[in-house]
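[1] Build the 3D model from these lines:
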Amino acid sequence: MIDKLKEKIFYARAKARKERTAHFREGLEHNPLVPKVFVPESFAAVGAPMGEPAGMRDGHPVVRLEGISKSFGKVKANQDISLEVYPGQILALLGENGAGKSTLMSILAGRYQPDSGTIHIAGEPVRFTSSRDAIAAGIGMVYQHFMLVETMSVAQNVLLGQEGGFILNPTEMEERVGRLAERYSLALDPAARVGTLSMGERQRVEILKLLYRDSRVLIFDEPTAVLTPPEVAQLFPALRAMANAGKAIVFISHKLEEVLSLADDVAVLRRGRIVDKVSVKDVSSKADLANRMVGKEVLLEVDKQPVEVGEVLLEIEGLSGHGLKDIDLRVRRGEIVAIVGVAGNGQKALAEVLAGLREPLAGSVNLLGKPWKKFFSRASWRRTVSYVPEDRQGLATVKDLNLVDNVLLTTRRGFTSGPFLRKGRAAKVTDWLIRNFNVQPGDAAAQAGQLSGGNLQKLVLAREFYREPQLIIAEQPSQGLDVGATEEVWRQILSARNNAGLLLITGDLGEALQLADRVAVMFEGRFMGVFPVSDQERVDKIGLMMAGVKD
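    Below is the predicted model:
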């Protein structure tokens, strides 16, 4: 009975969305500013031959941005930007953290409205007041944070709110979505529940949602940030298949090797302006691309000097519960231990236990020589354990507080004198941290919500390193950082091991192998193997271990 009621609600909501979409679509059809070719078509086109991309034949841009500017308070995110995107093209959008990449693409996707400038679709000016407008005009964006209903199937998520979706039975839904997934090499089971999928599979569902709408322009914001190397290897051929089918792809990434292997052209933003446009075939190397992006030479590597290993700072024996299964691990002063694996295999639960957010249910955890409960009953703010969570916007910071107050979140006791808070001294320290970690905008009075994801991450790292910790638990410390900032963070991490031990939880295998002394591969809550990075034979098997093959 309950299932039938849920199904009725699902179809009723889908029908309402269909009617709203049809109303907007009708407006587009009669709007002289939107060409007919950009009115989304039905699913009937799926399965047709891909053919030669139209834009490759006539050379006309499908999107032209002209004089786009956007400010948030005093922060000028975009300044007089003009850019063209062509069908069949994969355009990489590069820039340092805070350069304005995500803001520009959010304007194109209808999430933000520009303060000035014009968006042209197939040569005609348009104005989007919402993401729905942009989607109806054939433009879709896959964000880093997915918007899916976990209790529904892949097919239901794809067809949710789509025209005709409410009258289809489950079998027909799955057949349509299956054909679409096969056409673009997006391997998925249409009947699978989204809640059971890996991050890479969930991303494919988001892509299918846009392809089902017949989106002509697909924008990907750091699409590989949550993917394992095998998932990246599956994504890239799918993106190329979309481009070959005439889709225009905009690819935002900080990973230069990915840009060089995938993109046709590159546009570089710096401080809200386009400073360079170049064909990938004219880029000589990663260093050349990094130089264009940062404006100075970037080495793209770190000098990892040997450090004497000291006493055990973290000791875990038989840790189980919260999805963890019989975890054993030791981390010593002077060493970095990296935990790698597909997202959702217990890494977060382990980090939260070690950070004091969850109590161990079975086994033992000792931090700095003390049992878990005793350690967290009277933990100091300084020279103790620092935690850099993956959720930089929800857990690590408060978006409506300024940068001074965000620094005080974990350092407050260092700025008190009796019952008084020495806010002036905290402001001076925050200014110093902003300068030394190059946090942009360099204004301690700015709210955390005004910072780009990468700059917010640098603020969190600056705050936690200021505490002079003996043990550092860092989740995805360089995720979303540009090459220059990543290099800075890597140097800070390597420097910290002179006085601390580090547990590095990362989805970037290259980062793990660059920084770590030992690697632990995690699958379904247990370690499949723990070994030194110098053991090349076992390093070569990391991909298999991440898939559940025991070392």
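[2] Please count neighbours and contacts with C-alpha atoms only from this point.
    OK.
[3] Name the nearest residue to V307, ignoring sequence neighbours.
    G334 (5.8 Å; CA to CA, 6 or more residues apart in numbering).
[4] give me every residue that touches that neighbour.
    Residues in contact with G334 (CA atoms under 8 Å, 6 or more residues apart in numbering) are 307-310, 497-501.
[5] out of the residues you listed, which is most surrounded?
    Neighbour counts for the contacts of G334, by other CA atoms under 10 Å, peak at G501, which reaches 29 neighbours.
[6] Now that residue. Nearest residue, chain neighbours left out?
    Per CA to CA, 6+ apart, closest to G501 is R333, 4.2 Å.
[7] OK, contacts around that neighbour?
    Contacts of R333 (CA under 8 Å, 6+ apart): 309-313, 470-471, 497-502.
[8] Can I take it that L104 is in a helix?
    Yes: under DSSP: H, G, I helix; E, B strand; the rest coil, L104 sits within a helix.
[9] Another for comparison:
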Amino acid sequence: MTTAQTSAVAAPLIRLEGISKTFGPVKANQDIHLDIAAGRVLALLGENGAGKSTLMNMLSGRFQPDSGRIVVDGTPTVFASSRDAIEAGIGMVYQHFMLVNTMTVAQNVLLGQEGSYFLRPREMERRVAELAERFNLPIDPSALVADLSMGERQRVEILKLLMRDSRVLIFDEPTAVLTPTETPQLFAAMREMTRQGKAVVFISHKMEEIMDIADDVAILRKGRIVDTMTKASITSKEALASRMVGRDVMLEIEKAPAPKGRPVLEIEGLSGNGMDNLTLTLTRGEIVAVVGVAGNGQKELVETITGQSAPQRGSVKLLGKDWKAFYTNTPWMNTISYIPEDRLGLATCPELDLIDNVLLTTREGFAPGLFLDKERALGVTKSIIRRYHVQPPIPEVRARQLSGGNLQKLVLGREFLRQPKIIVAEQPSQGLDVSATEEVWHRLLNARMKAGVLLVTGDLNEALQLADRVAVMFRGRFMDVFDVADTTRVERIGQLMAGVAD
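    Sure thing, here's the model as predicted:
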């Protein structure tokens, strides 16, 4: 369906005309034409690095286009800041929430709103409760944000935009922090928003979600809109994935059996620092997935295993050594590799080029004497870029110039270069397109032939596709640990993630 045909369905609230944006050698967006219509959900799809985030950051006022224009209600408009976009009725729900933990829900929603300073707490709570009910976003207005789940915090962010009477709401991978039961609640709220005349832009890499919630779909490839269509014209999620990537994509992966070896990680009665009597063994040749909503102890578990914090109570053994002995003098090869969730911060340094980012955890291998062999490091970086299909294929670009998916592929290439025996992979495919996800999954499955893999993920499909066993985590403890072949227990994962044991 062409842009003109989309306009016939509903007059656009927003029209993007010839939008382009370049960052150094990277052409993030090129001549983008796109309509965003009232009363409809527009799904924005594209591989990592296709330009989705850049485009939405221009629409929400964080970036300014190099050329082209944004037309709001038929009037060309310039957004010099996010505030300008908000005043024009455009709001974005980011993956990382911007809330004040010590304030209540109502205080957060009304923070910065004109006239809210003089409202009494009870009146604030009443207004927020009415708004929440209107849009099917159940929340306790008097609750402290610090006590909320990640799904509830997301509702507060949405209510903040709705209280500002945003007419266009942009959701960037919103289901990444939700339990399986919370996703349908979010979709119901989004449908209510469109019923009340608002426009929703939905960025997701999960094909089943697009098929569930979208009215229209726009596909970006290498910074350009290559296809727009109604959801009704899409025959299947496999067909949608193929149109996005430009080739056939398997949304399921075959898992060849791997020979089981000795234990590489042994956790016994690990407690303290947010953890409660955790016991788990990981052997070479298997993937164990730790699943749960973010904030239930996964971060603390990962920090302990990867040497960032010492165990307070209980024991942790890595490759047969106690935690302290293992981390007293850990060689760079043949031990443990960590693939963090925070790709642009903990995993890499944004301002360093790709060569220096490869050297972050492999430097010992390139310094046999007093001097660093930078020439060999360049060659290895080029090899990683080539083997892992990192785009753009330029070793000299800064890490911050790569998309999340391409940055993840660089990190995988760097960590697998170390030939680890333990791999801790934290949300390895979060925010990745289906093509990049497929590649990451294959890499992890192959890696388990020589290592044990601890996969920490909030994506149940990823856990069930890759793992041999699943450990469900809630409030610092394992609710259950079981084989993925146990279908009865698999069906109860959603309940276990919410803390329901029976």
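[10] tm score of chain vs chain?
    TM-score of the superposed chains, computed with TM-score structural alignment, normalised by the length of the second structure, equals 0.97; 497 aligned residues with a CA RMSD of 1.2 Å.
[11] Now check the second structure for the residue matching the residue nearest to V307 of the first structure.
    With TM-score structural alignment as the criterion, G334 of the first structure lines up with G285 in the second structure.
[12] Distance check, its match against K374 of the second structure.
    Taking CA to CA, to the nearest Å as the measure, G285 of the second structure falls 34 Å from K374 of the second structure.
[13] same check, this time on E462 of the second structure
    Between E462 of the second structure and K374 of the second structure the distance is 37 Å, computed by CA to CA.
[14] neighbour-wise, which of those two wins?
    Taking neighbours as other CA under 10 Å, E462 of the second structure and K374 compare with E462 leading, 22 against 15.
[15] what about the aligned partner of that one in the first structure, which helix or strand?
    Taking TM-score structural alignment, the alignment pairs E462 of the second structure with E511 from the first structure. E511 of the first structure is part of helix 509-515, with elements assigned from DSSP states H and E.
[16] Now do that helix: distance to the chain's middle.
    Distance of helix 509-515 of the first structure from the chain centroid (CA atoms, centre = their mean, to the nearest Å) equals 18 Å.
[17] Please apply the same query to stretch 38-57 of the second structure.
    Here stretch 38-57 of the second structure is found 15 Å from its chain centre; the criterion is CA atoms, centre = their mean.
[18] go on, stretch 57-75 of the first structure?
    23 Å.
[19] sorry, back to before: okay, and the residue nearest to V307 of the first structure sits in which element?
    Using DSSP H and E, no helix or strand contains G334 of the first structure.
[20] Kindly report the same for the one 10 residues further on.
    Here G344 of the first structure sits in a region with no helix or strand, counting by DSSP H and E.
[21] Alignment lookup: it to the second structure.
    Under TM-score structural alignment, G344 of the first structure pairs with G295 in the second structure.
[22] which residues does that match contact?
    Per CA under 8 Å, 6+ apart, neighbours of G295 of the second structure: 149-150, 475.
[23] Go again with 7 Å.
    Applying CA atoms under 7 Å, 6 or more residues apart in numbering to G295 of the second structure gives no contacts.
[24] and it, how far is that from A218 of the second structure?
    Going from G295 of the second structure to A218 of the second structure by CA to CA gives 33 Å.
[25] Identify the residue of the first structure aligned to R224 of the second structure.
    Superposed on the first structure with TM-score structural alignment, R224 of the second structure falls opposite R273.
[26] three-state assignment of the aligned partner of V71 of the second structure in the first structure?
    Aligned by TM-score structural alignment, V71 of the second structure pairs with H120 of the first structure. Three-state call for H120 of the first structure (three-state DSSP): strand.
[27] tell me the SS of the residue nearest to H120 of the first structure when sequence neighbours are not counted?
    Residue nearest to H120 of the first structure in three dimensions, not counting chain neighbours: R64, with 4.9 Å by CA to CA, 6+ apart. Secondary structure for R64 of the first structure, judged by three-state DSSP, is strand.
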